[in-house]
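Colleague: output the structure for:
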Amino acid sequence: MITRHISTTTWKAASRSSVRFSRAGYGIVRLRALATLAEIVRSDDTFGIPVVDFGRFRTNDPAAKLSTAKEVVDAFKEVGFVYLSNHGIQDEKINNAFKKSKAFFDLPEEKKAALAWEDPRSNRGYVQQGRERVTQSSDAQEIAALREKAPDYKESMEIGRDWDATWKNQWPQEQDAPDFKSTFLDFFKTCHEFHTLVMRSIALGLSLPETFFDDKIQEQYHNLRLLAYPSIDTRLLKAEGSARAGAHSDYGTLTFVFQDSVGGLEVQNPHTKQFHAATPIPGTIVVNVGDLLARWSNDVLRSTLHRVVAPPAHNGPITPARQSMAFFCNPNGGAEISCLPTCLKEGEKPKYPTVQTEQYIVGRLRATYS
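Modeller: Below is the predicted model:
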């Protein structure tokens, strides 16, 4: 199936007679008589992840900010994913982060193993290939069986806020990975600042004060994950139940995905349950809703299943190596997550009980790792 990316102007007005899509290859295709995003994504023939120009939110124009906020929230309501262009994070910074990430994963195994991930409360350090098995299951025996039968074909390095009084990051020696620590301390800070902006757009789009979330996320209780997917026999990836990362949702508020050009990320159409490729688009960041934000919004915003598989267009015997970086955004650790006031209709009850951020995320992580 051809991947489609819905342009920012696609669903703005029901009266428009045509819809613009940016397909793989970034040509423009027009489809008649589809006016709203809700109509577009309900069919696998027209499903796409919206592309929103976030530069318009970064202006001082209230009208531009509000219209962009509504586009972001509409994308999260119907798909759970969006591509943000003109996001303000410099290409040079992203490219340098990829370079330093690759240099780390190229280190000898014993150097990386010395930094091993140890505790879900910390969620910091190196995770060797096969240790994590992402899944929607919370049953320890089922996850162990899945890990044995079809492990995730990836390795990762987990980085948290560096000033935490209890949990410390696992940094490689400077001589082993020059500028690794300084690069990712800066990248972590940049992603948090971007998180604040995107959450402000969500607040406006949900008819909340723009700064509603500011004091609920300022502790930077986030996780930066560097990911390396080694080259692999394509037959292994296409075996039943196998994937570079199995189908799952994320845990927190938002996830920012920086991906290279290889591809393989797939997003489930929440309306039909079919998976579609999230083809890399240069200059964009893929952003998706996590489970805590879905709970916070009473499922007004969708936490959508996604996975990493062999790229759809790849038919060779060896699937090439892939790099990505995921910034998992979370509310403050002690934040109590309960239904937002604008996400509950009159007479309606919240779908979920109140949950504390740290307890929820640590519980999910504990089930995920062996």
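
Colleague: drop to CA atoms for contacts and neighbour counts, all remaining ones
Modeller: Fine.

Colleague: all strands for the stretch 151-300 of the chain, in order.
Modeller: 155-159, 223-229, 232-233, 245-248, 254-259, 265-268, 275-277, 284-289 (DSSP state E, counting those that start in this stretch).

Colleague: take the ones you listed and write them to a markdown table, including mean neighbour count and distance to Asn169.
Modeller: Shown next, in a markdown table, are the strands of the stretch 151-300 of the chain (neighbours: other Cα atoms under 10 Å; distance: least, Cα to Cα, whole Å):
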| stretch | mean neighbour count | distance to Asn169 |
| --- | --- | --- |
| strand 155-159 | 23 | 6 |
| strand 223-229 | 23 | 11 |
| strand 232-233 | 15 | 30 |
| strand 245-248 | 22 | 24 |
| strand 254-259 | 23 | 20 |
| strand 265-268 | 23 | 28 |
| strand 275-277 | 22 | 33 |
| strand 284-289 | 24 | 25 |
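
Colleague: of all these, which lies closest to Lys100?
Modeller: strand 223-229 (9.9 Å; Cα to Cα).

Colleague: among the strands of the stretch 151-300 of the chain, which is nearest Ala367?
Modeller: strand 245-248 (13.0 Å).

Colleague: so what touches the closest one?
Modeller: 133-136, 152-154, 305-309 (Cα atoms under 8 Å, 6 or more residues apart in numbering).

Colleague: mind putting those into a markdown table with distance to Gly290?
Modeller: Formatted as a markdown table, the contacts of strand 245-248 follow (distance: Cα to Cα, whole Å):
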| residue | distance to Gly290 |
| --- | --- |
| Arg133 | 18 |
| Val134 | 14 |
| Thr135 | 14 |
| Gln136 | 13 |
| Asp152 | 20 |
| Tyr153 | 22 |
| Lys154 | 21 |
| Leu305 | 10 |
| His306 | 11 |
| Arg307 | 14 |
| Val308 | 17 |
| Val309 | 20 |
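
Colleague: how about this one, so we can line them up?
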Amino acid sequence: MAAQQEESLLARCEIPIIDLAHIGTDVCPMKSVLRRIGQQLFTALNTKGLAVLVNHGIADEKLKAVYADLDNFCALPDGCKAQYLRNPENNHGYVLPGMEQFDTTKKELRHLFNITSLSAASMPAQEEVPEFTKHAVPLAQDLTNLSRVILQALAYAMGVPPSALLESHAGMLQASGANPSTMRLLYYPPVPPEDAGPRRAPDAPHYTRCGAHADYGTFTLLAQDSEGGLEVKLNGSDKWQKVGHLPGAILVQAGELLASWTTNVLPALVHRVVVPSGAYARARGRHCVAFFCHPDNEAVLPPLPLRAPPDAPPPAFTPHTHLTLHHRILNAAHHLQKRFRETYA
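Modeller: Sure, this is the predicted structure:
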């Protein structure tokens, strides 16, 4: 008997799938394809909050290689990992479980390594994780290039010159430190067995993998394995729903800065990662790679002539005080630093 398919948004075909075949490169894109994809992406982010990208050109083997490297890093002695702890000034480095917290009622189980610089000196040493830099740098470059394609597609859909968005995001993963864009490698370890079952001790900690939040920047690209656990609240809904898995696909979702800049026409997607049910799933780790695309710290984003699609009015706009001042977006660096202070212990 065939295994029953998990009930999820992807299984129900409720997430738009956008095919990037024939789009060209970020330096020389096919403009007609770029315009079509931009409109598809704009509509998806406006109505759903996320989309799935296929034929994006990033090989699954590259992702599996960095997953293995992160596993090897997490297996290092604590004292060795400690020398790579996250630097608050540039957000680069290792974050151990509990350092970043979104749900204060549960213990969040995840290891992550933020990459904001591609310098070999900022990566784990070769004698500790031999191929970390060799695998991480090309993947970061691929995700940066894909982000540049998405920026140009969105620009067409929003009625601004593609060059304007490229210029305001020009410093992604460059050594200058003028842009906070980040490639994040994540490993969610197995859940301790005492967390489940009728014999669970009353004082035992409750666990989750990542509490509910929206990302902070322009948009996020997310590649994940098949272990599951990602849940979202679609635009206009308060119901948590499983996303599911499409092999080889990359998710794209709007962040808080894009939501504020578009006056919530493209709302930031609220999401979380829960502990799966079942002993087998709970005993397995989960891996993913997230690329957080941010504007440059001092970027001036171009004014938007956009309007919501006629049959898809945006949700009511309720700006966060740290995002807006008289309906004008604050400096991107100020917003990001405030959000880091709220989530890092």
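
Colleague: buried subset of the contacts of strand 245-248 of structure 1?
Modeller: 133-136, 152-154, 305-309 (16 or more other Cα atoms under 10 Å).

Colleague: neighbours of the residue nearest to Asn87 of structure 2 when sequence neighbours are not counted, how many?
Modeller: In space, and not counting its chain neighbours, Asn87 of structure 2 is closest to Gly93: 6.2 Å by Cα to Cα, 6 or more residues apart in numbering. By other Cα atoms under 10 Å, the residues close to Gly93 of structure 2 number 24.

Colleague: quick one, what contacts the counterpart of Gly93 of structure 2 in structure 1?
Modeller: Aligned by TM-score structural alignment, Gly93 of structure 2 pairs with Gly125 of structure 1. Gly125 of structure 1 makes contacts with 115-118, 157-159, 169-171, as judged by Cα under 8 Å, 6+ apart.

Colleague: ok, the aligned partner of Val309 of structure 1 in structure 2 to His92 of structure 2 distance?
Modeller: Residue pairing (TM-score structural alignment): Val309 of structure 1 is matched to Val274 of structure 2. In this view, Val274 of structure 2 and His92 of structure 2 are 25 Å apart by Cα to Cα, to the nearest Å.

Colleague: one more: Asn114 of structure 2?
Modeller: Taking Cα to Cα, one finds Asn114 of structure 2 at 5 Å from His92 of structure 2.

Colleague: ditto for Gly285 of structure 2
Modeller: For Gly285 of structure 2 relative to His92 of structure 2 (Cα to Cα), the value is 23 Å.

Colleague: circling back to that earlier point, and the residue nearest to Asn87 of structure 2, which of the three is it?
Modeller: Recorded secondary structure, Gly93 of structure 2: strand (DSSP: H, G, I helix; E, B strand; the rest coil).

Colleague: next: Glu6 of structure 2.
Modeller: Once three-state DSSP is applied, Glu6 of structure 2 turns out coil.

Colleague: who's more crowded, Gly285 and His92 of structure 2?
Modeller: In this view Gly285 of structure 2 and His92 are compared by other Cα under 10 Å, and His92 has more residues nearby, 22 against 15.

Colleague: that one against Arg86, yeah?
Modeller: Yes: under the criterion of Cα atoms under 8 Å, His92 of structure 2 is in contact with Arg86, at a separation of 5.2 Å.

Colleague: where do the contact lists of those two overlap?
Modeller: Joint contacts of His92 of structure 2 and Arg86 (Cα under 8 Å, 6+ apart) are 113-114.

Colleague: so what does Leu258 of structure 2 match up with in structure 1?
Modeller: For Leu258 of structure 2, the residue aligned by TM-score structural alignment is Leu293.

Colleague: same question, Gln126 of structure 2
Modeller: Using TM-score structural alignment, Gln126 of structure 2 sits opposite Glu174 in structure 1.

Colleague: can you check Gly49 of structure 2 too?
Modeller: Using TM-score structural alignment, Gly49 of structure 2 pairs with Gly80 in structure 1.

Colleague: burial of that match, as a residue count?
Modeller: Gly80 of structure 1: 28 neighbours (other Cα under 10 Å).

Colleague: ok, and for stretch 166-175 of structure 2, which residues are buried?
Modeller: Buried, per 16+ other Cα under 10 Å, within stretch 166-175 of structure 2: 166, 168-173.

Colleague: one step back: out of the strands of the stretch 151-300 of structure 1, which is closest to Phe57 of structure 1?
Modeller: Using Cα to Cα, those put strand 284-289 closest to Phe57 of structure 1, at 14.9 Å.

Colleague: comparing the closest one with structure 2, how large is the average distance?
Modeller: Mean deviation of strand 284-289 of structure 1 relative to structure 2 after superposition (mean Cα distance after the TM-score superposition for structure 1): 0.7 Å.

Colleague: still on that earlier bit, just the buried ones out of the contacts of Gly125 of structure 1, please.
Modeller: Using 16+ other Cα under 10 Å, the buried ones in these are 115-117, 157-159, 169-171.

Colleague: now the helices: where do they sit in structure 2?
Modeller: For structure 2, helices defined by DSSP state H occupy the ranges 31-47, 60-74, 78-82, 132-158, 162-168, 256-261, 279-282, 332-343.

Colleague: tell me which of those sits most buried.
Modeller: When the helices of structure 2 are scored by mean count of other Cα atoms under 10 Å, the highest mean neighbour count falls to helix 256-261 (a mean of 24).

Colleague: so which of the contacts of strand 245-248 of structure 1 sit within strands?
Modeller: Among those, the members found in strands (DSSP state E) are 306-308.

Colleague: picking that back up, between the contacts of Gly125 of structure 1, which is nearest Phe184 of structure 1?
Modeller: Ile159 (8.2 Å).

Colleague: from Val191 of structure 2, how far out is the aligned partner of the closest one in structure 2?
Modeller: Ile159 of structure 1 maps onto Ile115 in structure 2 when the alignment is built from TM-score structural alignment. Note on Ile115 of structure 2: its distance to Val191 of structure 2, by Cα to Cα, is 26 Å.

Colleague: what do you get for Val160 of structure 2?
Modeller: With Cα to Cα as the criterion, Val160 of structure 2 and Val191 of structure 2 are 46 Å apart.

Colleague: which ones are touching the equivalent of Phe57 of structure 1 over in structure 2?
Modeller: Using TM-score structural alignment, the equivalent of Phe57 of structure 1 in structure 2 is Ile23. The contact partners of Ile23 of structure 2, taken as Cα under 8 Å, 6+ apart, are 29-31, 33-34.
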